[in-house]
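[1] Below: sequence and its predicted model.
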Amino acid sequence: MTTVSAPPQSQRSALQGFLTSRPVMKLRRNKLAMLGLLITLLFVLVAFFAPFIARPSAGSNCLRDLGVSSPNQIYNPAGGAFWQVLFSAPESCYAIERESFSPTPTPPSSEAIFGTSQGYDIFYGLVWGTRTMFKLGLIIVGITLLTGVIIGAISGYYGGWIDNLIQRFLDVLFALPGLVLTIILITFLKASNPGIDPSVPIILAFVATGWASYAKIVRGDVIRTRQLEYVDAARSLGARDNRLILKHIVPNSLASVLTIAVLDLGTVPLGIAALSFLGLGFPAGYAEWGQLVDFARAWLQPQYWYVMVYPAAFIILFSLGFNLFGDALRDAYDPKTR
């Protein structure tokens, strides 16, 4: 006799409970939040499928490093190049395709549908630059968030001289201009480590200047959460400090900081673009939005409208999507609005 296993009701009910929860329902009713989410998802798709949207040209170093000779070979899922270019594309693929060495921009054409700037294909740079922005944004926000949560949880839970020491250090960081400190750190790291991967100083500088705000917010939420009755109950049952922090306090103190992390995913890439515009980012020709804006600086004339309009549109839409969704997410999980 065969028996039919029951469906996982607990998992289904948990999913239904999440989709019908007050914050999610509030988000779903917010048209601007859904617009922001749609824009964000479009950029995610552009970043993920960048090799197929702006594929490398024949004879490029990207194809050579992928071990293929024809651009069409990267479309074959049975080949290794398909998966490699999706998940671990060589650095040569991030080099913007160069149509010529003429500094004069050329208008959109079949070869470069957004035109060229300093000889570089604007479309290729914007599409692969989206992948660069997401990659660095996720790494920076992830490390910054983890660092801030750990230090903020320790500060808020233990209090006393530990909390006082951490808070005084945070006061020093907040007293320094964030952008100026980031520029100083990047300049120092590059000067003391010639030939270093340009993404490493950027990541270290943004993490060093960004974790303090997360730690401040987490500390306040941990101080509030540790005084709740279920934490006292767990402590009376013999739960150790690490179990209290990791299982009971931190998971219930992350709502505010996670919504800010979503907003930072939209602002950190803009800071990276600003650094490249100032000449402190990636080397010339690397697929990154700030470089394309820098290339357009000398050609702000009506007949060369495309050199600035397309990069500016990408930057504005990217920021708009994350800000619309992030603001709505923060409002949805704000207990004061319930």
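    It's in.
[2] Please count neighbours and contacts with C-alpha atoms only from this point.
    OK.
[3] most centrally placed residue in the chain?
    The centroid of the chain falls nearest to residue 137 when counting by Cα atoms, centre = their mean (2.5 Å).
[4] Go through the longest helix belonging to the chain and flag the buried ones.
    For the chain, the longest helix by residue count, based on DSSP state H, is helix 122-158. Buried residues in helix 122-158, defined by neighbour count with 16 or more other Cα atoms under 10 Å: 122-134, 136-138, 140-141, 143-145, 147-157.
[5] hey, where'd the strands end up in this structure?
    Here the chain has its strands, by DSSP state E, at 116-117, 120-121.
[6] for the last one, the distance to its chain's centre please.
    In terms of Cα atoms, centre = their mean, to the nearest Å, the centre of strand 120-121 is found 24 Å from the chain centre.
[7] Contacts for that strand next, please.
    By Cα atoms under 8 Å, 6 or more residues apart in numbering, the residues outside strand 120-121 that reach it are 96, 97, 98, 99, 100, 112, 114, 115, 285.
[8] Give me the buried subset of those residues.
    Here, 16+ other Cα under 10 Å leaves 96, 97, 98, 99, 112, 114, 115, 285 buried among the contacts of strand 120-121.
[9] Assess the claim that the second one and residue 56 are in contact.
    Yes: counting by Cα atoms under 8 Å, a contact exists between residue 97 and residue 56, whose distance comes to 7.5 Å.
[10] what about versus this one:
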Amino acid sequence: MAMVSEPTHDVTAAPIEKGSDVGEVSQWRLMARRFKQSKLAVTGGLILLVMYAIALLAPFLSPNDPTAVDSNLKNAAPSKLTWDGGLAICGQTQTLNEENFTFEYKVDCNKASKVEWFGKGYEYKILGLIPSDRHLITAKEPTKLMLWGGDIDGRDVFSRTLAGSQVSLTIGLFGVSVATILAAVIGTISGYFGGLVDNLLQRAIEIILSVPTLPLWATMAAVLPRDMTVTKRYFLITIILSLVAWAGLARQVRGKVMAYSSADYVAAARAAGSGHSRIILTHMVPNSVSHLVVVTMLAIPGTIIAETSLSFLGIGMLPPAVSWGVLLQDAQKIQVVTQYPWMLIPAVAVILAVTCYQLLGDGVRDAVDPYG
């Protein structure tokens, strides 16, 4: 009896989708998936994106020139809004209290001025390039829209807070970026080569870490000339903040590199004839990237607080520069805080930014260990 063989089918393996194998791409996807599970971290990241977008569009969103002084609005309370066939601002009259020599304001909504959307105001440059005088919201002259009141010189606190975000938010990014680059280079060199190089670098790091951070920052910032331009001072303050921040991160990178240097794939790379630069750039640095990202995220709020503290003490950013620390100089007296509480609004902005960065850093830290 003849045996009838069943037809055979050519079974071929399904093509592997690019990035689906266990590798760099799939691991980053796994990190992103785990990060999305942290609602607080995602919320903090979204709030930070909104804050940076506001900082980028600060001149357009500001109804008044943040540097314009108006003696008729010294310590003016926030404008009272009303509805008069459209959104309007109640008028207010300034009077001097001769008993305590403070200005008082009487609100009169019968003399309201309508608010204009996309109206004309002070001139500025979009992204520092394109001249414009259009603003999201303005008020008809001579009335000024003071959403968060005025300071001791009659300047708009709302507009100054938006302008200050451009300095306070970016100086943290730039300062930590410089510190991260220094830490990655020095920490990798120290951990990879070891020996005398490692001993010299670690002793230098220990000396830096033994000095109290804030007094060291204050000393370096205090020696800067007070008559230098805002741009130069911004650049130098960024360098000062980064010169200390790199030391602790460099020690952490050194520990990671020392652990990686004894791995089998590094030994195989050496046996294959790879040079030091190729091993460092191909194996050491990429494996430390996730740790660097986490530490960088957690270091940015510390840098923001450092700049705010230095500016608050009068040795960081100085007028005419505008930062949150500079704005808080006007709130040093308890009398100002009790009578004009809106002067503390820049402190709320600092707290919000720092808290969001900490939530974001915690979420990234949990996401980089997706198998934990």
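    Yep, that arrived. The structure displayed is predicted, hence computed values, not measured ones.
[11] Superposing both, give me the TM-score.
    With the length set by TM-score structural alignment, normalised by the length of structure 1, the two chains reach a TM-score of 0.78; 291 aligned residues with a Cα RMSD of 2.9 Å.
[12] re earlier: closest to residue 210 of structure 1 among the buried ones among the contacts of strand 120-121 of structure 1?
    Nearest to residue 210 of structure 1 out of those is residue 285 (Cα to Cα; 27.9 Å).
[13] Reformat the strands of structure 1 as TSV; add mean neighbour count and distance to residue 313 of structure 1.
    What follows is these, written out as TSV (neighbours: other Cα atoms under 10 Å; distance: least, Cα to Cα, whole Å):
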stretch	mean neighbour count	distance to residue 313 of structure 1
strand 116-117	30	16
strand 120-121	27	16
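[14] what's the nearest residue to residue 273 of structure 1 if we skip its chain neighbours?
    residue 290 (3.9 Å; Cα to Cα, 6 or more residues apart in numbering).
[15] Trace that neighbour over to structure 2, please.
    Matched across to structure 2, residue 290 of structure 1 falls on residue 325, judged by TM-score structural alignment.
[16] can you tell me how far its match sits from residue 315 of structure 2?
    10 Å (Cα to Cα, to the nearest Å).
[17] More neighbours: those two, which one.
    residue 325 (28 against 21; other Cα atoms under 10 Å).
[18] can you pull the contacts of that one?
    Taking Cα under 8 Å, 6+ apart, one finds 168, 307, 308, 309, 310, 311, 312, 317, 346 in contact with residue 325 of structure 2.
[19] List which of these are still in contact in structure 1.
    Among the contacts of residue 325 of structure 2, the ones whose aligned partners also touch in structure 1 (both residues aligned by TM-score structural alignment, their matches' Cα atoms under 8 Å) are 307, 308, 309, 310, 311, 312.
[20] wait, what's in contact with the first one?
    Put plainly, it is residue 307 of structure 2. Contacts of residue 307 of structure 2 by Cα under 8 Å, 6+ apart are 168, 171, 172, 237, 241, 316, 317, 325.
[21] Now distance to residue 258 of structure 2 too, for the residues you listed, in a markdown table please.
    Formatted as a markdown table, the contacts of residue 307 of structure 2 follow (distance: Cα to Cα, whole Å):
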| residue | distance to residue 258 of structure 2 |
| --- | --- |
| 168 | 36 |
| 171 | 32 |
| 172 | 29 |
| 237 | 33 |
| 241 | 27 |
| 316 | 38 |
| 317 | 40 |
| 325 | 40 |
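[22] Residue 31 of structure 2: neighbour count?
    21.
[23] how about it, what's its partner in structure 1?
    Using TM-score structural alignment, residue 31 of structure 2 lines up with residue 23 in structure 1.
[24] Kindly confirm whether my reading is correct that residue 162 of structure 2 touches residue 54.
    Yes: at 7.2 Å, residue 162 of structure 2 counts as touching residue 54 under the criterion of Cα under 8 Å.
[25] quick revisit: what's the separation between the match of residue 290 of structure 1 and residue 70 of structure 2?
    Distance from residue 325 of structure 2 to residue 70 of structure 2, by Cα to Cα: 22 Å.
[26] what do you get for residue 189 of structure 2?
    56 Å.
[27] Aligned against structure 1, show me the partner of residue 148 of structure 2.
    In structure 1, residue 148 of structure 2 lands on residue 114 (TM-score structural alignment).
[28] whoops, I mixed them up, residue 177 of structure 2
    Residue 177 of structure 2 maps onto residue 142 in structure 1, by TM-score structural alignment.
[29] What lines up with residue 287 of structure 2 in structure 1?
    Using TM-score structural alignment, residue 287 of structure 2 lines up with residue 252 in structure 1.
[30] which residues does that match contact?
    So residue 252 of structure 1 contacts residue 225 (Cα under 8 Å, 6+ apart).
[31] now with 7 Å?
    Shown in contact with residue 252 of structure 1 (Cα atoms under 7 Å, 6 or more residues apart in numbering): no residues.
[32] For residue 41 of structure 1, see how far away it is.
    In terms of Cα to Cα, residue 252 of structure 1 sits 27 Å off from residue 41 of structure 1.
[33] same thing with residue 187 of structure 1?
    Residue 187 of structure 1 is 34 Å from residue 41 of structure 1, by Cα to Cα.
[34] who's more crowded, these two?
    residue 187 (17 against 14).
[35] Map the more buried one onto structure 2.
    By TM-score structural alignment, residue 187 of structure 1 lines up with residue 222.
[36] hang on, its match packs against residue 313?
    No: Residue 222 of structure 2 lies out of contact with residue 313 (Cα atoms under 7 Å); the separation is 10.2 Å.
[37] joint contacts of these two?
    By Cα under 7 Å, 6+ apart, residue 222 of structure 2 and residue 313 have no common neighbours.
[38] Can you pick out the most distant pair from the contacts of residue 307 of structure 2?
    241 and 325, at 14.7 Å, using Cα to Cα across these.
[39] so what's the match of residue 148 of structure 2 up against?
    Applying Cα under 7 Å, 6+ apart to residue 114 of structure 1 gives the contacts 108, 122, 123, 306.
[40] In space, what's closest to it - neighbours in sequence excluded?
    Here the residue nearest residue 114 of structure 1, using Cα to Cα, 6+ apart, is residue 108, at 4.7 Å.
[41] That neighbour and residue 126 of structure 1: what is the separation?
    14 Å.
[42] what number of residues lie near the counterpart of residue 321 of structure 1 in structure 2?
    For residue 321 of structure 1, the aligned position in structure 2 is occupied by residue 356, per TM-score structural alignment. Using other Cα under 10 Å, residue 356 of structure 2 has 21 neighbouring residues.
[43] which of the contacts of residue 325 of structure 2 are buried?
    168, 307, 308, 309, 310, 311, 312, 317, 346.
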